[in-house]
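Peer 1: here's a sequence, model it:
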Amino acid sequence: MNIFKENESPEELGEFGLIDRIMGMFEPKNDHDFTGLGDDCAVIRNASGRSLLITTDIMLEEGHFRREWISAEDLGYKSLAANLSDISAMGGSPHYALLSIGLPPDTSPDWLNDFFSGANQLCESHGVNLIGGNTTKSGSIIINYTALGFINDENILWRSAAKLGDKIGLIGKVGESGAGLRLLQEAYDKEKPNHKHLIKAHNRPTLLINEAKFLADTGSVHAMIDLSDGIQSDAGHITKQSGVTFSINADRLPLSKQLFEVCDKYSWSAEEIALTAGEDYSLLFTFDSKKEDFLKRRFRELFPETVFSVIGDVKEGDAEVLFFKGNEKLELHKQGFDQFKSK
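Peer 2: Down below sits the predicted model:
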């Protein structure tokens, strides 16, 4: 069975087109105990009513990070955080992790101590156990985590479960990680206070695991995704899976003072960065519009330090994401992150 056409490359397909082709070949062999292709995690069901969540992610030196841009401790933290965030995006609790890591043979003991210290800090914060993995010699650093967690079946937040009439919610800030990456790429003064704040947002993202569990437990949230590739790309996964259109108002985005100040200084668009850049690991979700007041009030009581925003509506349409500023449609010059197409 040939799933790729002649002369068709990953660059032409893009990351998500490539995934779609692969998924088309590997259909579930037993749909009674496995679901989740195309979601944040694979879901292994059992008779107990509590499912196992499994996710994996890889980070490559020079492709996803540079050692001169990020400390070993922050890299140890962030590389695991990307996986735990996927567990939280389904509404679940992370419990276990496995690490396969490729290392140059001359990697210093100080770097290794710091890397595993950063990972251990995150494990201790969320009760996660590192239970195995693999090591190998490599010309550059390769980090591949697999994370496992659990969730009650009735609380699973599928990308395919958004409903017409839902409101679109967002917890956490957006754009700070993207601005931090741009500051690193364009070699600005990393010691300036605003620069340091945004670079920290990129290198050591805040996870919202407890907040996500609260949302799942309410029964009022229908679909959710973590913002690893940016609102434009990640919201598109929900609209595609759910067969709905998102109408998002850029004026409602939770953008920080530091983001605006840096964007004003360098003539960047804060809104475009917030909508297209990734790795904030904030959570985008849809919820019952009748529950808006309850959700906002209870959330702020439990998590006063985390921003809860309502940024749009779920509408009937052609599975697309539309952005508005006031009453005017907002056209973006950049696109959300794609591993094979993004430069």
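Peer 1: every contact and neighbour count from this point should use C-alpha atoms.
Peer 2: Will do.
Peer 1: residue ranges for the strands of this protein, please.
Peer 2: Counting by DSSP state E, the segments of the chain that form strands are 34-35, 42-44, 50-60, 93-103, 129-137, 142-152, 167-171, 221-226, 245-249, 283-287, 308-315, 321-325, 328-329.
Peer 1: can I get those in CSV including mean neighbour count?
Peer 2: Conversion of the strands of the chain to CSV gives the following (neighbours: other C-alpha atoms under 10 Å):
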stretch, mean neighbour count
strand 34-35, 16
strand 42-44, 20
strand 50-60, 19
strand 93-103, 20
strand 129-137, 13
strand 142-152, 22
strand 167-171, 23
strand 221-226, 28
strand 245-249, 24
strand 283-287, 26
strand 308-315, 20
strand 321-325, 18
strand 328-329, 12
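Peer 1: stretch 292-305: how far from the chain's middle?
Peer 2: Counting by C-alpha atoms, centre = their mean, to the nearest Å, stretch 292-305 is centred 22 Å from the centre of its parent chain.
Peer 1: next one: stretch 52-61
Peer 2: When C-alpha coordinates are averaged (C-alpha atoms, centre = their mean), stretch 52-61 and its chain have centres 12 Å apart.
Peer 1: go on, stretch 41-50?
Peer 2: Relative to the chain's own centre, stretch 41-50 is displaced by 22 Å; criterion: C-alpha atoms, centre = their mean.
Peer 1: ok, now stretch 133-146?
Peer 2: Using C-alpha atoms, centre = their mean, the distance from the centre of stretch 133-146 to the centre of the chain it belongs to is 22 Å.
Peer 1: and if you look at stretch 33-45?
Peer 2: Between the centre of stretch 33-45 and the centre of its host chain there is 17 Å, according to C-alpha atoms, centre = their mean.
Peer 1: could you also give me the structure for this second sequence? I'd like to compare it with the first:
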Amino acid sequence: MVRLTDIGEKAFLSSLLPQLAVDPSFVNGFGHDASIIDVGLAQNLAVKIDRAPYPVALRHGLGTYNTWGRLAVVANVSDLLAVGALPKAMMLSMVLPREFSAVDARAIVEGCAEACIDHGIAFLGGDTKEGSSAQIVGAAWGIVEKQRRLGRAKAGLGDALFVAGSLGGFAAALTLMRKQQGHGAGNDRFTQVLTLPTARIKEGELLRKDEAIVAACDLSDGLAEAIDIFCGVDIGITLNEARLPLHALVAEAASVTGAPGWRFALAAGDWAVAFVVNKSQVSSFQAAIENKFDVHQLGSFDDSGSKRIRDSNGVLHPIPHFINEQFKSRIEDEGIYLELLLGKALD
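Peer 2: Modelled structure (predicted):
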């Protein structure tokens, strides 16, 4: 018997999805951050469903159960943004044991409703059922212009890689919190990163409207995975550590652990969006967005077939292949993923 833990989520899906029928109205097909369907109206409908991971902050005594509801919104909204959709509405499904605290259950719903307000979308209620373990699942809808949709396409030679948002904040905050457990774990420096995730709504305007952008990917599973997605056969990229928009906590986490800051930038947990800009429009794109959006160019795709990063000392390193993956190694489980991220044991 082949178990899911033997193959992981991504191999399971890559073997299954090509065998499934794609309805003609399913305009972008399987394998993208969100699904787009033509329902016969002036605009297409984008749909996403995603489980919200149990907040690691709660495991360490930070924040409240509001964060779990908020995560359900952010996880779904971020994926809608990555396909060029304008998020419009959200529903929440809660499966909870009968012993689960009613106060905490209420906080999950309130966190979801508050996050919907923060992200400018409608909260439409949902469903609550009994189960053996607590699971929180969100579903969200948005609209997409028929002539404008994005997906996980391959980059072309000379195209540029951009990111909306900062990198490494979640992994840095989690690492510092673990290191300081028992003496200052509730430090306010960690609170916003770990308990108040936010999707890149403002930058979503670019993804919806700017035709220079030809592909996009949500970074909830990390920049390392996005680079794998964008690089086809014989296409590579070299990043420069100096150009990475590192979160303010990364320098401290790097100092405490001895791991280079660029490794944190590749990690999961940051609600940023990576996207590809056509090589012929990079200059005009940069001029148009200057100082208006939290957007940064990381490098250009080349024909080396190698994925590398040049550190602050000018030394080239292969981009390590650690992926946030269900049934294998998840950042929400902390241990193994973080050890792979840092290139060594945490303790």
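Peer 1: ok so, going back, save the strands of structure 1 as a markdown table, and put in distance to residue 80 of structure 1 too.
Peer 2: Below are the strands of structure 1 laid out as a markdown table (distance: least, C-alpha to C-alpha, whole Å):
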| stretch | distance to residue 80 of structure 1 |
| --- | --- |
| strand 34-35 | 23 |
| strand 42-44 | 17 |
| strand 50-60 | 9 |
| strand 93-103 | 8 |
| strand 129-137 | 10 |
| strand 142-152 | 7 |
| strand 167-171 | 20 |
| strand 221-226 | 14 |
| strand 245-249 | 30 |
| strand 283-287 | 17 |
| strand 308-315 | 25 |
| strand 321-325 | 29 |
| strand 328-329 | 37 |
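Peer 1: neighbours of the counterpart of residue 9 of structure 2 in structure 1, how many?
Peer 2: Counting by TM-score structural alignment, residue 9 of structure 2 lines up with residue 15 in structure 1. Taking other C-alpha atoms under 10 Å as the criterion, the count of residues near residue 15 of structure 1 is 16.
Peer 1: residue 134 of structure 2 too?
Peer 2: Burial of residue 134 of structure 2, expressed as a neighbour count using other C-alpha under 10 Å, amounts to 15.
Peer 1: could you check how far it is from residue 52 of structure 2?
Peer 2: For residue 134 of structure 2, the distance to residue 52 of structure 2 under the criterion C-alpha to C-alpha, to the nearest Å works out to 11 Å.
Peer 1: nearest residue to residue 165 of structure 1 in space, please, no chain neighbours.
Peer 2: residue 314 (5.5 Å; C-alpha to C-alpha, 6 or more residues apart in numbering).
Peer 1: ugh, wrong one, residue 74 of structure 2
Peer 2: Closest residue to residue 74 of structure 2 in three dimensions, ignoring its sequence neighbours and counting by C-alpha to C-alpha, 6+ apart: residue 199, at 5.4 Å.
Peer 1: got the contact list for the counterpart of that neighbour in structure 1?
Peer 2: With TM-score structural alignment as the criterion, residue 199 of structure 2 lines up with residue 207 in structure 1. If a contact means C-alpha atoms under 8 Å, 6 or more residues apart in numbering, then residue 207 of structure 1 has 81, 85, 281-282 as its contacts.
Peer 1: so which of those residues is the closest to residue 11 of structure 1?
Peer 2: Residue 11 of structure 1 has its nearest neighbour among those in residue 281, at 25.0 Å by C-alpha to C-alpha.
Peer 1: number of residues surrounding the closest residue to residue 61 of structure 2 other than its chain neighbours?
Peer 2: Nearest non-adjacent residue to residue 61 of structure 2, counting by C-alpha to C-alpha, 6+ apart: residue 186, 7.2 Å away. Residue 186 of structure 2: 17 surrounding residues under other C-alpha under 10 Å.
Peer 1: show me what contacts the residue mapped onto residue 87 of structure 2 from structure 1?
Peer 2: When the two structures are superposed using TM-score structural alignment, residue 87 of structure 2 falls opposite residue 94 in structure 1. Residues in contact with residue 94 of structure 1, defined by C-alpha under 8 Å, 6+ apart, are 84, 87-88, 126-128, 147-150.
Peer 1: make CSV out of those and add distance to residue 9 of structure 1.
Peer 2: Formatted as CSV, the entries for the contacts of residue 94 of structure 1 read as follows, by distance: C-alpha to C-alpha, whole Å:
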residue, distance to residue 9 of structure 1
84, 31
87, 31
88, 33
126, 40
127, 41
128, 38
147, 30
148, 32
149, 34
150, 36
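Peer 1: now, which of those residues sits nearest residue 325 of structure 1?
Peer 2: Each of the contacts of residue 94 of structure 1 was checked against residue 325 of structure 1 using C-alpha to C-alpha; the closest is residue 88, at 30.0 Å.
Peer 1: perfect, that will be all.
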